[in-house]
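K.L.:
Turn this into a structure:
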Amino acid sequence: MWITYGLTAGVVLGLYDYWTKKGMDGNGVMAVVFWSSFFGAAAWLIAFLPVSYGSGFHVDPGATNLKQQLFILFKGLMMTGSWIFAYYSVRELPMSFSGAMRASGPLWTFLGGALIFGEILTPLQFCAVLASVIAYFLLSQIGKKEGISITCSTPILMMLVATLLSAMTTVYDKWLVQVLELKPNDIQAWSALHRCLLAGIIMWFFCRGGRSPMMPNWSFWIPLIGLAWVGAEWVYFLAIQDPNANVTYLSIFRRVSLIVGFLLSVLLIGESNVGRKSIVILILLISTITLILHA
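P.N.:
Next comes the predicted model:
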């Protein structure tokens, strides 16, 4: 089931990527980061109330001590930083390229999983991981034909930073659940509140004095961003609760989001160079299927 959960999280993240692109249209990054975080936190508030008791979503406010809260806060710091860098990139780049810059994510996750959890892939499995990384790289190379330089583009570098932070969070989540033995609901609910608070502080710092508006041009895309992330994270945590779950595989499965986002971009935004990009994404799909069949 952890494979199914991982793929489902990837599909939801594809919607999240598309909604982020739409929500960023004409808006400042910090305003979107805060308000999407706000709606994500609001979705978890009911879990702290007695009405949620026995529902499977309930969170006991007194169940985590200060040390555990600090561990969860560190997750929130990494995620908030990842969002800020990623949103700047998504605002400036076509969806296919902002997704392609996550190419190094599975490798970083692989290194983390190997070093921390001893997750070693077979030669065939490693080739599938490598093929997916190469596919993302080739997709990014197509960007040169569209005037996007990997080495000289600030949005590209921002997405690389966001990818590294996201990969660290992927490994850290499994450590919180399987080593520190924190309840997934506690991690997600408190982290959502932490992210909202952190994003609010950062937004105030960057937007004070009228340098940037704290209120975005309002659209229903913004709450959808926050709710989609909560949904994807919920499904992802169902996956990593399984002791057999491999964080390297999960990192690859979550990259299914690129396929979903690319299709939505082609149909609704007007992505260019569709033929060449489709071939590269097909390579990615084959590598993902290979991992599923040999999991």
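
K.L.:
from here on, contacts and neighbour counts on C-alpha atoms
P.N.:
Will do.

K.L.:
my guess is Arg254 contacts Ile3, does it?
P.N.:
No: Arg254 lies out of contact with Ile3 (Cα atoms under 8 Å); the separation is 10.2 Å.

K.L.:
So these two - more neighbours on which side?
P.N.:
Arg254 (23 against 19; other Cα atoms under 10 Å).

K.L.:
Leaving out chain neighbours, which residue sits closest to that one?
P.N.:
In this structure, Arg254 finds its nearest non-sequential neighbour in Gly10, 3.8 Å apart by Cα to Cα, 6 or more residues apart in numbering.

K.L.:
so who does the one you found touch?
P.N.:
By Cα atoms under 8 Å, 6 or more residues apart in numbering, the contact list for Gly10 reads Ala232, Phe253, Arg254, Arg255, Val256, Ser257.

K.L.:
which stretch of helix or strand covers it?
P.N.:
According to DSSP states H and E, Gly10 maps onto helix 2-23.

K.L.:
residues making contact with the next helix or strand after that helix?
P.N.:
From helix 2-23 onward toward the C-terminus, using DSSP H and E, the following helix or strand is helix 29-45. For helix 29-45, contacts defined as Cα under 8 Å, 6+ apart pick out 23-24, 83-84, 87-88, 189, 192-193, 195-196, 199-200, 202-203, 206, 213-216, 222-227, 229-230.

K.L.:
Another for comparison:
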Amino acid sequence: MWLLLAFTSAFLLGFYDVFKKKSLKENAVLPVLFLNTLFSSLIFVPFILLSAVGKDWITHSIFYVPIEGWEVHKFVLLKSAIVLSSWIFGYFAMKHLPLTIVGPINATRPVMVLVGALLVFGERLNLYQWIGVLMAIVSFFLLSRSGKKEGIDFKHNRWVFFLVLASVMGAISGLYDKYLMKQFDPMLIQSWYNVYQLFIMGTVLLFLWWPKRKETTPFRWDWSIVLISVFLAAADFVYFYALSYEDSMISIVSMVRRSSVIVSFIFGAIFFREKNLKSKAIDLILVLIGMIFLYLGSK
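P.N.:
Model (predicted):
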């Protein structure tokens, strides 16, 4: 069941990336990210309030948010800081790089999660799973070759560096998620980490973007900003419940989630008219083959 949930989360994440790319086109990054945290919080605040007043229908549902003290919330606050760091780097990279480059690079993120899972949680992979991981590693090196055709030098491009930093922080977040899901309620984590992100991002917006807003790319409203939050909230909801299963493996869940690249790649090719699709498609095929081996290894 947890593997099916992981694939569902991946599908939703693909649309999240597409709407993120659309909203960032010729737009200010930090206000878009702030609005993402705002709308995500608005989705979950009603569940927090209804749970607090003890409504019967929500108390016995999967949407119930337990009431906990600082001894629990400090872990959620740390989660918020880690995710927001990843998002800030990732949003800037998404704005300046083709979606058909960003997707496959993000698809290699689980390799870092794998190393951490092996070291921290003692997870072990079988032959099929190792083949899937190796496919993802090979695809990253092939992708760097495809990027050069568009003038993107992976070694000297700061947006690629930002994307790598976002991936590192995302991998740390993934490992931390596994720990949190074994200790605390999934709905508690998702609800409150969105709220904490809103306050953190609000502070960043107020002190970093607002004073220099007239010197940088201006902000423009786009309805796709709302859809970023909707698809992210749905993807994370399914993801957290996948990790709450006792036999779930973060190394596999993280890898499967990166199959979201299929959706983002298709939209990048059709709607954003991106280039060098043939060579990038080879990289994508390797990622997909890797997903198949991971699935076979997890049956």
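
K.L.:
TM-score for these two?
P.N.:
The TM-score (TM-score structural alignment, normalised by the length of the first structure) is 0.94; 291 aligned residues with a Cα RMSD of 1.7 Å.

K.L.:
Go through the contacts of Gly10 of the first structure and name the one nearest Leu138 of the first structure.
P.N.:
For these, the closest approach to Leu138 of the first structure (Cα to Cα) belongs to Arg255, at 15.1 Å.

K.L.:
The closest one maps to what in the second structure?
P.N.:
Using TM-score structural alignment, the equivalent of Arg255 of the first structure in the second structure is Arg258.

K.L.:
In this structure that match contacts Ile105, no?
P.N.:
No: using Cα under 8 Å, Arg258 of the second structure is not in contact with Ile105; the gap is 9.4 Å.

K.L.:
What does Lys149 of the second structure correspond to in the first structure?
P.N.:
Lys149 of the second structure maps onto Lys145 in the first structure, by TM-score structural alignment.

K.L.:
again but with Trp221 of the second structure, I slipped
P.N.:
Applying TM-score structural alignment, one finds that Trp221 of the second structure aligns to Trp218 in the first structure.

K.L.:
if I pick Gly202 of the second structure, what's in contact with it?
P.N.:
So Gly202 of the second structure contacts Phe34 (Cα under 8 Å, 6+ apart).

K.L.:
Could you find the counterpart of it in the first structure?
P.N.:
Alignment note (TM-score structural alignment): Gly202 of the second structure maps to Gly200 of the first structure.

K.L.:
do the same with Leu99 of the second structure
P.N.:
Checking TM-score structural alignment: Leu99 of the second structure goes with Met95.

K.L.:
where along the stretch 51-200 of the second structure do the helices fall?
P.N.:
Taking DSSP state H, counting those that start in this stretch to define them, one finds helices in the stretch 51-200 of the second structure at 56-59, 70-96, 99-107, 109-116, 127-148, 158-183, 186-204.

K.L.:
Using TSV, lay out those together with distance to Ala269 of the second structure.
P.N.:
TSV is the format used below for those (distance: least, Cα to Cα, whole Å):
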stretch	distance to Ala269 of the second structure
helix 56-59	42
helix 70-96	15
helix 99-107	7
helix 109-116	22
helix 127-148	15
helix 158-183	20
helix 186-204	32
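
K.L.:
was I right about Leu143 of the second structure contacting Asp283?
P.N.:
Yes: under the criterion of Cα under 8 Å, Leu143 of the second structure makes contact with Asp283 at 6.2 Å.

K.L.:
Between these two, which contacts overlap?
P.N.:
Counting by Cα under 8 Å, 6+ apart, the common neighbours of Leu143 of the second structure and Asp283 are Pro104.

K.L.:
Please list all residues in contact with Gly147 of the first structure.
P.N.:
Listed by Cα under 8 Å, 6+ apart, Gly147 of the first structure has no contact partners.

K.L.:
and the aligned residue in the second structure for Met168 of the first structure, what does it touch?
P.N.:
Under the alignment defined by TM-score structural alignment, Met168 of the first structure corresponds to Ile172 in the second structure. Shown in contact with Ile172 of the second structure (Cα under 8 Å, 6+ apart): Ile82, Val113.
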